[in-house]
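Undergrad: please find the sequence and the predicted model below.
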Amino acid sequence: MSYFEDDYGTDMEAIETLRRDADLEQAAMEREGNRLAALRRRGICTHGSVVGYVGKVIYPEQEGLKPGQSRCTEGTNGCKRVFNSDEEWVAAMEAL
């Protein structure tokens, strides 16, 4: 067996591994999307969208926010919950 054939086999194995990993990652993202969609159908806000304080009011949802705060704006019926930091917002999403 020549060096080229060994290298080609290794390259092909690496490509197949990357494809499999991408397929697994895509499947995991699809499962997560389906899980979040099911929560939304049940009326549970997943806090998937927020608007934050930027020093001036651009959107009505920013009214009353202080530096570091953000407000949930998910869909047409976001819960309007105010988060005091990005960490608090992420924790709320991860708690679901």
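TA: Received it, and whenever you're ready, just let me know what you need. Numbering: from 1, shown residues only.

Undergrad: CA only for contacts and neighbour counts going forward, please
TA: Will do.

Undergrad: show residues contacting stretch 47-60.
TA: Applying Cα atoms under 8 Å, 6 or more residues apart in numbering, the contact partners of stretch 47-60 are 61-63, 65-75, 78-79, 89, 92-93.

Undergrad: buried ones in that stretch?
TA: His47, Val50, Val51, Gly52, Tyr53 (16 or more other Cα atoms under 10 Å).

Undergrad: straight-line length of that stretch, end to end?
TA: With Cα to Cα, to the nearest Å as the measure, stretch 47-60 spans 17 Å from end to end.

Undergrad: okay, pairing it with this:
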Amino acid sequence: MSYGDDYGTDMEAIEDLRHDADLEQAAMEREGDRLAALRAQGICTHSSGVMYRNPPVYPEQVGLRPGQSRCTEGTGGCEFVANSDAEWFAAVDAL
């Protein structure tokens, strides 16, 4: 009895991983399309932002208090300021 590599089992595992990766990629593409459609409708998806920092590095950080984050998506559109990480992620998840 040999306990060496089992080519068939290894190949099946590799194919399962490829299939899982394909499913994950397709899900990410659908999410990207959904977010692009929201942006096309003028809805901010809060995809970029800055957090409080002292001293500020970016102009958008000026005026933020500890724990706050400001949306920087787009050019002058969204002025969303979250008071915590939880508030930021809740706003993103609500889309």
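TA: Done, it's in. Remember, it's a predicted structure, so these values are computed and weren't measured experimentally.

Undergrad: quantitatively, what TM-score do the chains reach?
TA: Taking TM-score structural alignment, normalised by the length of the second structure as the basis, the two superposed chains have a TM-score of 0.91; 95 aligned residues with a Cα RMSD of 1.8 Å.

Undergrad: picking that back up, which of the contacts of stretch 47-60 of the first structure count as buried?
TA: Buried by 16+ other Cα under 10 Å: Glu61, Gln62, Leu65, Gln69, Ser70, Arg71, Cys72, Thr73, Glu74, Gly78, Trp89, out of the contacts of stretch 47-60 of the first structure.

Undergrad: pick the one among those residues closest to Gly33 of the first structure.
TA: Gly33 of the first structure has its nearest neighbour among these in Glu74, at 14.6 Å by Cα to Cα.

Undergrad: how much space between the closest one and Val57 of the first structure?
TA: As for Glu74 of the first structure, its distance to Val57 of the first structure is 18 Å (criterion: Cα to Cα).

Undergrad: can you check Trp89 of the first structure too?
TA: The separation that Trp89 of the first structure has from Val57 of the first structure, given Cα to Cα, amounts to 20 Å.
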